[in-house]
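Novice: this one's sequence-less:
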């Protein structure tokens, strides 16, 4: 099952993405092999994850989160701390 995740970048910005393997994807981000956005803002840290039932649901959740204002994203990070998705 896929995960929606949020990374905090060096400049304090937040990056939202989806993956089926959180630890592999975070490693790709940390080594500059995942996206141009995070490559320019290294290092990144995993701040939040949520497992969802389907890829379709992951895309919808990613879109919903990306549409949030910054303060709403920060509130989301504080209401649900990072799940132990990295070890799954």
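Specialist: Arrived safely. Note that the structure is predicted; figures quoted are calculated from it, not measured. Residues are numbered from 1 along each chain as shown.

Novice: hey, let's count contacts and neighbours off CA atoms from now on
Specialist: OK.

Novice: for burial, what's the neighbour tally of residue 32?
Specialist: Look at residue 32: counted by other C-alpha atoms under 10 Å, it has 18 neighbours.

Novice: could you check how far it is from residue 10?
Specialist: Distance, residue 32 to residue 10, by C-alpha to C-alpha, to the nearest Å: 13 Å.

Novice: which parts of this protein are helices?
Specialist: Assigned by DSSP state H, the chain shows helices spanning 22-30, 36-39, 55-66, 70-79.

Novice: the second one: which residues count as buried?
Specialist: When you say that, I think you mean helix 36-39. By 16 or more other C-alpha atoms under 10 Å, the buried positions in helix 36-39 come out as 38, 39.

Novice: take the one below as the second:
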């Protein structure tokens, strides 16, 4: 597969008006965030604006792996997610080491 045809999945965190964080995955984070803002994204974010894209990280071209990372992030406490946003923690600190290794073995 040529590099131009590679679809890279990313994981992202969006902050809602209530200060809650929403976690999702996408191949185009900015496009997906704009969908959320316009009300055409996830039902969980409808009417919860203003929304702020707080953090995102590219993962790999494997959707399954991106879904695993998304699930792992959703299991974390809000304080861990906040530390990730602030750069106090890296993604490698937050998810299982074997999952993190799998991301970079596919890159």
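Specialist: That came in fine, so what should we check first? None of the values given here were measured: they were computed from a predicted structure.

Novice: re earlier: now the common contact residues for residue 32 and residue 10 of structure 1.
Specialist: residue 42 (C-alpha atoms under 8 Å, 6 or more residues apart in numbering).

Novice: hmm, back to that, any chance of the helices of structure 1 in CSV, with distance to residue 5 of structure 1 too?
Specialist: Below are these laid out as CSV (distance: least, C-alpha to C-alpha, whole Å):
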stretch, distance to residue 5 of structure 1
helix 22-30, 8
helix 36-39, 13
helix 55-66, 8
helix 70-79, 10
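
Novice: looking at these, which is buried most?
Specialist: helix 22-30 (a mean of 18; mean count of other C-alpha atoms under 10 Å).

Novice: that one: average distance to aligned residues in structure 2?
Specialist: Taken over the aligned residues, the distance from helix 22-30 of structure 1 to structure 2 averages 0.6 Å (mean C-alpha distance after the TM-score superposition for structure 1).

Novice: quick one: what's aligned to residue 82 of structure 2 in structure 1?
Specialist: Matched across to structure 1, residue 82 of structure 2 falls on residue 74, judged by TM-score structural alignment.

Novice: do residue 21 of structure 2 as well
Specialist: In structure 1, the residue matched to residue 21 of structure 2 (TM-score structural alignment) is residue 14.

Novice: pretty sure that match is touching residue 8, no?
Specialist: Yes. Using C-alpha atoms under 8 Å, residue 14 of structure 1 is in contact with residue 8, at 4.7 Å.

Novice: rewinding a little: and the helices of structure 1: which comes nearest residue 4 of structure 1?
Specialist: Of all the helices of structure 1, helix 55-66 sits nearest to residue 4 of structure 1, with 6.0 Å by C-alpha to C-alpha.

Novice: next, the angle from the closest one to helix 70-79.
Specialist: Counting by axes from the mean of the first three to the mean of the last three C-alpha atoms, to 10 degrees, helix 55-66 of structure 1 lies at 120 degrees to helix 70-79.
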